[in-house]
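Trainee: sequence and predicted structure are below.
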Amino acid sequence: MAQKLGAACGLEDYALFLCNSGAEANENALKLASFHTGKSRVIAFKKAFHGRTSAAVAATDNPKIQAGVNKGLEVAFVPLNDLAAVEAEIAKGDVCAVIVEGIQGIAGIHVAEDAFLQGLDRLCRSSEVVLILDEIQSGYGRSGHFFAFEPSGIQPHIVTTAKGMGNGFPIGGVLISPEFKAEHGMLGTTFGGNYLACAAALGVLEVMEQQKLVENARALGRVLMDELKQLDGIREVRGRGLMIGLAFDAPVAPLRKALVDQYHIFTGVSSTNVIRLLPPLTLTEDMARYFINSLKALLKTP
């Protein structure tokens, strides 16, 4: 499993710790960063979402899902793509990790810019802070690259993954740079790496390679982004590959309902004014154009 995943994502020399979910992957990544540095503070980003377990939910910028027991971790939330704000927090000391999504999904599809990730990588290395790339939603081809951070050319200390990894079967993973020594007993999981989960994950990688699904996401993402930007009524189109956010000036609930009722198209949402598009990586050009034409028709409807 580790060899197959390493070859697919270009991180062949990274170790792989297998677990059961994205939240568990982030928990272990944060723990590993603290073990490695001997420090405890974390820098995360406004509107971030990293999971619903203890440290992962503490690093999520949403007080509604944080219970009292989740507030033991000290986390500083700074704006995405603001390197100066990260530097200012690191200067305060005791920072073990910066955790950032390759593309913020729950927040409404906000891309971590390549120049920002490059600067973040330099800053973390010079400050002996661990850089964790959360690719749980944006990974596994979703962005048109295996991992969304790839266009930046960096190699993070740790990469977490899940969601697309098992195509619906519960599995997560932590890719760990060879710079780290994860000692025996430092990380653990009851069901992580079980045979059935690994068989599902290997099957996913084989299908992705055979059907060239990463390339398909890149090509059709380009088609969708280019044509959606031409439609009147959409304030902003943002994203990469098949991870696209459509921002409107008004609540999108009526539009989403019309897409379902009239065209049987299901979409995601962020806050009240953003439609999130995360179609299957097996999307065809005909399907993409059906969506574009359906949305166009609805936007022209008085």
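Mentor: Noted; the coordinates are in hand.
Trainee: alpha carbons only for contacts and neighbour counts from here, please
Mentor: Will do.
Trainee: tally of neighbours for residue 26?
Mentor: Counted with other C-alpha atoms under 10 Å, the neighbours of residue 26 add up to 32.
Trainee: residue contacts, the residue nearest to it when sequence neighbours are not counted?
Mentor: Leaving aside its sequence neighbours, residue 26 sits nearest to residue 56 (C-alpha to C-alpha, 6 or more residues apart in numbering; 6.0 Å). For residue 56, the contact set (C-alpha atoms under 8 Å, 6 or more residues apart in numbering) comprises 23-24, 26-27, 50.
Trainee: equivalent analysis for residue 134, please.
Mentor: Contacts of residue 134 by C-alpha under 8 Å, 6+ apart are 26, 50, 99-102, 159-161.
Trainee: then residue 224?
Mentor: 288-289, 292.
Trainee: roughly how far apart are residue 281 and residue 155?
Mentor: 25 Å (C-alpha to C-alpha, to the nearest Å).
Trainee: so for these two, which residue has more residues nearby?
Mentor: Shown here are residue 281 and residue 155; by other C-alpha under 10 Å, residue 281 has more neighbours (25 against 17).
Trainee: could you look up the SS state of that one?
Mentor: coil (DSSP: H, G, I helix; E, B strand; the rest coil).
Trainee: hmm, residue 242 and it touching each other?
Mentor: Yes: under the criterion of C-alpha atoms under 8 Å, residue 281 makes contact with residue 242 at 7.2 Å.
Trainee: surely residue 204 is within a helix?
Mentor: Yes: per three-state DSSP, residue 204 lies within a helix segment.
Trainee: just to check, it is in contact with residue 168?
Mentor: No: between residue 204 and residue 168 there is no contact under C-alpha under 8 Å: 10.1 Å.
Trainee: take a look at this one as well, against the first:
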Amino acid sequence: MKLFDVYPLFDLNFIEAEGSFLWNDRNEKYLDLYGGHAVISIGHSHPTYVKMLTRQLHNIGFYSNSVRIPIQEEVAKQLGKLSGYEDYEFFMCNSGAEANENALKLASFHTNKKKVICFTKAFHGRTAAAVAATDNKKIIAPINETDNFIFLPFNEIEVLEDAFKNNEIAAVIIEGIQGVGGVQIPTTPFLQKIRTLCDRYQALLILDEIQSGYGRTGKFFAHQHANIKADIVTVAKGMGNGFPVGGVIISPEIEAKHGLLGTTFGGNYLACAASKAVLEVMESEKLMVNAKEMGDYLYQQLKEDEIIKEIRYQGLMFGIELKMPCAPFRNQLLQDFRILTGNASCPNTLRILPALNISKKELDVFISAFKTVSKLNIKKNEQILFC
């Protein structure tokens, strides 16, 4: 049997990792500025993370949700305290797509309605309802096609009210910051208008913070920059620092019933140990403060570069839109400087999603490499870029 070929792969085999660095099977060192799609939040192989997971594995790794698992309650309490959602409730699952699937189901159960507003360039996952709310027809199979999802233009306030007036809306789902869409940041007035309309029309606001949450933007959740509260928040990626874990943060207004949601592996002991480690390190090392400071530093160092058309960022979530396609630029950073970065659905956007404890010294390595590659490409493409 061979692997189902669905991933375009770099010819890299990493066998060791620490902090913001990876080593391959040739003992070559790489700087990781992508964290496997914003998953590595507290750095690779953080000592606290390794210690807590190892200790938990020695005790017990798994039992189902048919028994009490007190460590789940500990995670919920820590998460509530750090995120500012202390009066909400928490359901643990395994991934971001699963979190969004459960969030959409909860909204429909609670409102007894089925229409959902979502937005252009959105990405919410690849499962049934989550992929239907995703703005990419290439990954929506015929079985997932439905008219329950209404796509509106992102960051355009004017069209929102008509959509609510003309449909029975169960929920609005929106990313705190669109990641795959190229780090598109919702404006404060846009988010506040959605909140107002959800209240007026008895719809729920679902904030997908799977990539933009867990301290990445300098606040625990990106939507908190707009001073709003969601009815449901979905989390994953940075929550487990590499261990598969996701969750749904749920308003106390939404009633829980036995059998309403369920999962076999969600909230297992190891997932909880990973989640606890991340929260403890985030708090003790003040990683939200570092994310803001390092993000502002990176922006200041790059903002005048001639090859950049626009930088969209909050904290350590960066979309650097170039005046040329991103792919060759990204490949040069990888091949010539051994720096891992990401791309986006918009072909000119380079995505930077490093660990939240990255240092100025490590960012300087990237800044120097970026400027070198920029100069080479400006010289090579001067007539195309600046005609």
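Mentor: Great, that's in hand. Bear in mind that the values here come from a model prediction, so they are computed numbers and not experimental data.
Trainee: could you get me the TM-score between them?
Mentor: TM-score for the superposed chains, counting by TM-score structural alignment, normalised by the length of structure 1: 0.97, backed by 302 aligned residues with a C-alpha RMSD of 1.1 Å.
Trainee: related to what we said a few turns ago, between residue 204 and residue 168 of structure 1, who's got more neighbours?
Mentor: A direct count of neighbours by other C-alpha under 10 Å for residue 204 of structure 1 and residue 168 places residue 204 higher, at 17 against 11.
Trainee: against residue 14 of structure 1, how distant is the more buried one?
Mentor: Distance from residue 204 of structure 1 to residue 14 of structure 1, by C-alpha to C-alpha: 20 Å.
Trainee: cool, and residue 283 of structure 1?
Mentor: 31 Å.
Trainee: which of those two has more residues huddled nearby?
Mentor: Remark: of residue 283 of structure 1 and residue 14, residue 14 carries more neighbours, 21 against 15, as counted by other C-alpha under 10 Å.
Trainee: now do the contacts for the more buried one.
Mentor: 6, 175-178.
Trainee: most neighbours among the residues you listed, which one?
Mentor: residue 175 (26 neighbours).
Trainee: now do the SS call for the aligned partner of that one in structure 2.
Mentor: Counting by TM-score structural alignment, residue 175 of structure 1 lines up with residue 249 in structure 2. Following three-state DSSP, the label given to residue 249 of structure 2 is strand.
Trainee: ok, residue 249 of structure 2 touching residue 86?
Mentor: No: Residue 249 of structure 2 lies out of contact with residue 86 (C-alpha under 8 Å); the separation is 9.9 Å.
Trainee: about what we covered before: what's the closest of the contacts of residue 224 of structure 1 to residue 236 of structure 1?
Mentor: Of all these, the one with the least separation from residue 236 of structure 1 (C-alpha to C-alpha) is residue 292, at 15.2 Å.
Trainee: how about the nearest residue to the closest one, chain neighbours excluded?
Mentor: residue 228 (6.9 Å).
Trainee: roughly how far does that neighbour sit from residue 221 of structure 1?
Mentor: If you go by C-alpha to C-alpha, the gap between residue 228 of structure 1 and residue 221 of structure 1 works out to 10 Å.
Trainee: also residue 3 of structure 1?
Mentor: Counting by C-alpha to C-alpha, the gap from residue 3 of structure 1 to residue 221 of structure 1 is 28 Å.
Trainee: more neighbours: which of those two?
Mentor: Higher neighbour count among residue 3 of structure 1 and residue 221: residue 221, with 25 against 13, using other C-alpha under 10 Å.
Trainee: hmm, residue 242 and the more buried one touching each other?
Mentor: Yes: between residue 221 of structure 1 and residue 242 there is a contact under C-alpha under 8 Å: 5.0 Å.
Trainee: find the residues that touch each one of those two.
Mentor: Contacts common to residue 221 of structure 1 and residue 242, judged by C-alpha under 8 Å, 6+ apart, are residue 144.
Trainee: since we're on residue 209 of structure 1, how many residues are nearby?
Mentor: Residue 209 of structure 1: 13 neighbours (other C-alpha under 10 Å).
Trainee: that one - that's part of a helix, no?
Mentor: Yes: assessed by three-state DSSP, residue 209 of structure 1 belongs to a helix.
Trainee: for the counterpart of it in structure 2, which non-adjacent residue is spatially closest?
Mentor: Residue correspondence to structure 2 (TM-score structural alignment): residue 209 of structure 1 is matched to residue 283. Nearest residue to residue 283 of structure 2, sequence neighbours excluded (C-alpha to C-alpha, 6+ apart): residue 82, at 7.7 Å.
Trainee: remind me which helix or strand that neighbour belongs to.
Mentor: Here residue 82 of structure 2 sits within helix 70-83, counting by DSSP states H and E.
Trainee: which helices and strands sit right next to that helix?
Mentor: helix 269-284 (3 or more C-alpha pairs under 8 Å, 6 or more residues apart in numbering; DSSP states H and E).
Trainee: which strands or helices does the helix it packs on pack on?
Mentor: helix 47-59, helix 70-83.
Trainee: next, the angle from it to helix 70-83.
Mentor: Angle of helix 269-284 of structure 2 versus helix 70-83, following axes from the mean of the first three to the mean of the last three C-alpha atoms, to 10 degrees, is 30 degrees.
Trainee: mind listing the strands for structure 1?
Mentor: 15-19, 41-45, 75-78, 95-101, 103-104, 110-111, 130-134, 158-161, 172-176, 236-240, 243-247, 268-270, 274-277 (DSSP state E).
Trainee: and whichever residue in structure 1 pairs up with residue 348 of structure 2, how close does it get to residue 223 of structure 1?
Mentor: Mapped onto structure 1 by TM-score structural alignment, residue 348 of structure 2 lines up with residue 273. Look at residue 273 of structure 1 and residue 223 of structure 1: by C-alpha to C-alpha, they are 23 Å apart.
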